[in-house]
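Model the structure of this input:
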Amino acid sequence: MDTFPQELVDQICTHLGPEDPKFAYDISSKFRNAAEGYAERYKSCHIEITEMTRKSHVHRFSSFRLRYIETVDFRPFFPDLEVDDVYSCRESSIERQEKDRVFSHQIHDLFATLKTIEERAGGRNRGSYRLRIYSPHRWRSHRQCHHREQEHWRTHLLGHESLPTLTSVASLEIRNDGSSYERANEVEAKLDYRILVDMVTRCPNVHELKCHLGVDEWTPSYCEEPARSYVYEYDGPRRDARHDFDKATTVANVPTSLRRLELDFLCRSTMMDADRIHHWTAMPNLVAPTLVDPFSNSLRILSYHLRELTLRAQVDENLFWPSDGSAPVWPNLRNVFIMFHMVSPSGSWYFEGSRGEGRESVGFEVTESSYPPLETTEEDKFLDSDADEGQHSFEDMYYYHFRISPNERILRPFLESFAKAAACMPKLSQAILWCPLRWNVGGGDDEKNENEAFDYFEPPENFYPDYLAWALAYYTPGKAAFATNPGDVNCDARRMWWKVGEWRPDPHLHGLFQQIGRREHGEALREYWDDEEFGHGLVSRNYFDFWTPDE
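Okay, the predicted model is just below:
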């Protein structure tokens, strides 16, 4: 058989079924190579690793069948938490430690199982699958008070440095998007953000990293007490998660194979609350005590080797440009889609009212009081008593939205950094930068109704108050994103769409944007300031739903 031409052997192996490669192994080395190669055509297996399936999956896929695996799902779980006292409102330090231990143990077992499969399959049969890990969940007891309906502390991964490397993971996805709420009486854990980095660094051949996180980080604007005291997340753990992410991220440990990031920290279930916050509300400073936002800074480090970046997060100018003034380069980045929240990480707002209302709002300091207590307080007992009597008014929310004009002091540095960075992306094909906005000054009860202060505002034609967007887009010649003038679709000029209402950049900032793609595509540039449907007004978010993940 060794005398058979390789082309003939390859042709014979095209007729093999999914279980036939094992019969070709003993014929000759040529048949083995061809059979293993053709096993790729059967890549359609979606498996879930559980205690019940672990051994069977090791037995079945520790061979050429490793190539069959397309997706591996893993759903960690927490043991049921017993609440003996009707007033057990708070998660104790012992519970926190146990959750970290249980979660870490399950992740280590998962990686060990997948490593065993790889080793038994051998280097000739390296797989290429998506590893999808869900947030742990626990049952919610009917005796638990409203304080326990959300997880206030983050769950951490312990001993990440001892995780084995998985060479077959091509895509890693972490999901914590509220999907478990579809299962009655379950609560999802909040995951520490650095878990993303700690896991992806153990996957040297990964080319895609995805997450859907941020659920329950933004507390709705409830009208009355005690509902307003039941926060979805305290500011302390939220701030710490962003800082811990930065501690785990360095240029040295980011896999050079990474080509695509889709990081969604404002998934749809999260955005329902994050989008409807009261616009006079003071926001926490998530940057201090550092001078620059560590979260934005670490996301930029992750982006250097990418070809595509999709991001939905609360970020600032450090996402695009380092604070030390050094000029970075993104040699391969082609597609950039970024949705940013209207509140900056420092707690200041990127937008203000039409006449400057709320312009000077600044973030408040995160202190020791910004963390949840570790044991039940007297206030907890009082609030739970009122809640049990039906006085919590959880269905009544008060929204007040007036920030639809750029706050130059906060937004301009963000835009300037973006423009400078985009000019350092020689292969950039398309870039979308946008922020969702709302207008609603007529809500609330009679005592809080301040809509008279905005009687001067006359909305333009085709004004969608609850579904607005402020955005800009850049496309290389020959590519079109929005409606253009006839004949412009395939024009040979760079193009930029300004969906920014009546706002206009100052000459210096405008000049920075005009440099994007100039070196690669020449001087020709067409800019569109008027929208076909909305004129000079703010556009509908429908333009940007394509870049908003469904999860």
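
Every contact and neighbour count from this point should use C-alpha atoms.
Noted.

quick one, what contacts the most centrally placed residue in the chain?
Geometric centre of the chain, nearest residue: Asp264, 1.7 Å, by CA atoms, centre = their mean. Applying CA atoms under 8 Å, 6 or more residues apart in numbering to Asp264 gives the contacts 210-214, 310-313, 549.

In CSV, list the residues you listed along with neighbour count and distance to Pro76.
Listed next are the contacts of Asp264 as CSV, based on neighbours: other CA atoms under 10 Å; distance: CA to CA, whole Å:
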residue, neighbour count, distance to Pro76
Lys210, 19, 18
Cys211, 23, 16
His212, 24, 16
Leu213, 28, 16
Gly214, 25, 18
Thr310, 21, 26
Leu311, 25, 26
Arg312, 24, 25
Ala313, 22, 25
Pro549, 16, 24
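
can you redo those residues as TSV with distance to Ser135 and secondary structure?
What follows is those, written out as TSV (distance: CA to CA, whole Å; DSSP: H, G, I helix; E, B strand; the rest coil):
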residue	distance to Ser135	secondary structure
Lys210	14	strand
Cys211	11	strand
His212	10	strand
Leu213	9	coil
Gly214	11	coil
Thr310	21	strand
Leu311	20	strand
Arg312	19	strand
Ala313	19	strand
Pro549	18	coil
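
to compare against the first, here's another:
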Amino acid sequence: MASQQIRATPPSKDAMLNSFLEIVRNYNARPPPGRNKIVFPACQLVVEMPLLLNRPSEPLPCRESPAVFEAINAHFSAQVHAFFNALHDLEDMADKPSSDDLELLHQDEWLRPVIQITNQSFDNPEGNDDCVHRCYHTRRLTVQNPESLPLLNRVIQLRIFHDNAYSPDPANMRPVSMRTPLELATRLPHLRELHCPWLWEEFPIAFTSQAMRRIARVWEGPWRDARVEFGRGVRHVMPLLPSSLTKVSLWFWRTNAYGREDQAVQMPDLVGASLSSPSTNEFEGMDPVSLGLRDLGSRLEELDVIALITPDLFHSSGDGLLWPRMVHLKVEFHPCAPNGTWYFSGPRGENPHSTGFAITREEHYPSEGLEYDDETHALWDDEEEEYWGVEGIYEHYTPDMFRTRPIVERINPLLLEFASSLQRQKMPSLQDAELFTWLTWRPSKDRVQEYEGSDEVPPTTDVEQTVMFRWGVRYDAPKGDGKGKVTWQVGDWRPEDKVIAAFKDLVGGEGENIEWKAFEYIEEREQDVEAFI
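I've put the predicted structure just below:
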């Protein structure tokens, strides 16, 4: 049945290899004026999803079956295997050139492969209008049998990203397992850099349509399971990662904030184990992602992270080395902690939910029955005419982003652990470190009225204007006989004395090496376009 619903061309290692060689030959046949012949260009795998057949006579069912997903995942995995095998053959050709072969790689030439994931596509997308359940995916793609991939000795950098990562809507995007990049890294003995500008972590979108909220729901159970898999994955690969790996960027969620979240709803507890699924007990009640990043950082020189974190990321018992090789550390954290609590409240202390809700097997995994889908379809029918209009039901949002004031009992422990981790005996090589978040003011209509004329909120010129600003702290370590510097950007708020003292100890003096910067309000944060090229 699965084979009748998808169309895919099996990937060919030889075809990939020939395409690499053809690029070199075509370029070298007519190099641009003033340019030398190239040896080998950057090699890229564009991972295509199989075409889903949505015929009028055989329409796709509302939900994707496990068999169809397994077929799609097998195709994804086969493409990665073919890519690695093609690169392996290329390395062999370069290492054993004959008189007739093109010189592909100099002895000191290295490869920097890129894996780019594309969207799911349909042969008859209009035929899917009656139900868009198939456009939002929960199951994560994996590379099967990664230990059987060949070792690639010429690869020093690997980048993995999604083709449409800038899109505000995750429709038709298939997430990849958070541990897959780490597993691929174990097959690259001389890898120096690993870059993943999105690890497919999503937050609920505040659609006005209740049907769209249900259809695009970020199911909390699989969300938690994906984070557990990352923690397990780090523990598994740590002994296998190459010692040459020194620079890693892992952005778990996308930085293109569009002000489409509802910060008044209760968030899930992605750390605590539920009664029906106690798997997180292996992390002793701590966040598996924070623990995984802490372990990974112990061997790196540069770490750039965007993640939901807890203070466990920075905690170390005793005075032993935490991250002895770390030179540059950059951590962007989400205003919400992974256990469902928040680091920030509204300007007047509004914090509708002080804890996250427990995840259960019964309520927080995609339903296998028809009742939930039937209810969703009924809602869709009721709302479609009301919301469709010019923009469409997909373009109506009811955001409520109001958390701009630190909750002292939440934020101070995070800041204190960060400061403690920066001590020279724990990071003797450190040059600079940042811990920050981006806060957004895009309140609901009711909240706009409550704050009308108030100077407690960021300045706006329109009730629907989104205002963002960066909140955090930066530490620049001493150079030579210097004292170092701490730069705070927290507005007129101040951390508790213990936190200020911990940072003051890093730079010495009487406060002359501590700067307090004002907020800079913007409507949209600048994106790192190069991360997706």
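
still on that earlier bit, conserved subset of the contacts of Asp264 of structure 1 in structure 2?
Retained in structure 2 by both residues aligned by TM-score structural alignment, their matches' CA atoms under 8 Å are the following of the contacts of Asp264 of structure 1: 211-214, 310-313.

Quick check: the two most widely separated of these?
Gly214 and Thr310 (15.5 Å; CA to CA).

Counterpart of the residue nearest to the centre of structure 1 over in structure 2?
Aligning on TM-score structural alignment places Asp264 of structure 1 opposite Trp251 in structure 2.

which ones are touching the nearest residue to its match once chain neighbours are set aside?
Nearest residue to Trp251 of structure 2 in three dimensions, chain neighbours excluded: Ile306, at 4.4 Å (CA to CA, 6 or more residues apart in numbering). If you count contacts by CA under 8 Å, 6+ apart, Ile306 of structure 2 has them with 250-253, 331-334.

Just the closest of those residues to Lys479 of structure 2, please.
Of the contacts of Ile306 of structure 2, the one sitting nearest to Lys479 of structure 2 (CA to CA) turns out to be Val331, at 22.1 Å.

Against Leu141 of structure 2, how distant is the closest one?
26 Å (CA to CA, to the nearest Å).

which residues in the stretch 151-300 of structure 2 form helices?
Assigned helices in the stretch 151-300 of structure 2, in chain order: 180-185, 210-215, 220-237, 288-297 (criterion: DSSP state H, counting those that start in this stretch).

Residue in structure 2 paired with Arg238 of structure 1?
Using TM-score structural alignment, Arg238 of structure 1 pairs with Trp223 in structure 2.

which ones are touching that match?
Trp223 of structure 2 neighbours (CA under 8 Å, 6+ apart): 201, 270.

Roughly how far does it sit from Glu201 of structure 2?
From Trp223 of structure 2 to Glu201 of structure 2 the distance is 8 Å (CA to CA).

Likewise for Thr398 of structure 2?
Relative to Glu201 of structure 2, and taking CA to CA, Thr398 of structure 2 is found at 21 Å.

Ala227 of structure 1 touches His392, doesn't it?
Yes. Between Ala227 of structure 1 and His392 a contact is recorded at 4.8 Å, counting by CA atoms under 8 Å.

Name the residues contacting each of these two.
By CA under 8 Å, 6+ apart, no residue touches both Ala227 of structure 1 and His392.

Which secondary structure state is assigned to Lys504 of structure 2?
helix (DSSP: H, G, I helix; E, B strand; the rest coil).

tell me which strands and helices the helix or strand where Thr116 of structure 1 lies is in contact with?
If you go by DSSP states H and E, Thr116 of structure 1 is part of helix 93-121. Counting contacts by 3 or more CA pairs under 8 Å, 6 or more residues apart in numbering; DSSP states H and E, helix 93-121 of structure 1 packs against helix 54-61, strand 154-155.

Comparing the ones you listed, which comes out most buried?
strand 154-155 (a mean of 22; mean count of other CA atoms under 10 Å).

Against structure 2, what's the mean shift for that strand, could you check?
Taken over the aligned residues, the distance from strand 154-155 of structure 1 to structure 2 averages 1.2 Å (mean CA distance after the TM-score superposition for structure 1).

which part of structure 2 lines up with that strand?
Taking TM-score structural alignment, strand 154-155 of structure 1 hits residues 140-141 over in structure 2.

Just give me how far the matching stretch sits from the chain centre.
Centroid displacement of stretch 140-141 of structure 2 relative to its chain, using CA atoms, centre = their mean, to the nearest Å, is 14 Å.

what's the answer for stretch 29-38 of structure 1, then?
41 Å.

which stretches of the stretch 151-300 of structure 2 form strands?
157-162, 193-196, 247-251 (DSSP state E, counting those that start in this stretch).

if we can go back for a sec, with distance to Glu408 of structure 1 as new columns, can the contacts of Asp264 of structure 1 be given to me in JSON lines?
Putting these into JSON lines (distance: CA to CA, whole Å) gives the following:
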{"residue": "Lys210", "distance to Glu408 of structure 1": "32"}
{"residue": "Cys211", "distance to Glu408 of structure 1": "31"}
{"residue": "His212", "distance to Glu408 of structure 1": "31"}
{"residue": "Leu213", "distance to Glu408 of structure 1": "30"}
{"residue": "Gly214", "distance to Glu408 of structure 1": "28"}
{"residue": "Thr310", "distance to Glu408 of structure 1": "25"}
{"residue": "Leu311", "distance to Glu408 of structure 1": "23"}
{"residue": "Arg312", "distance to Glu408 of structure 1": "22"}
{"residue": "Ala313", "distance to Glu408 of structure 1": "20"}
{"residue": "Pro549", "distance to Glu408 of structure 1": "29"}
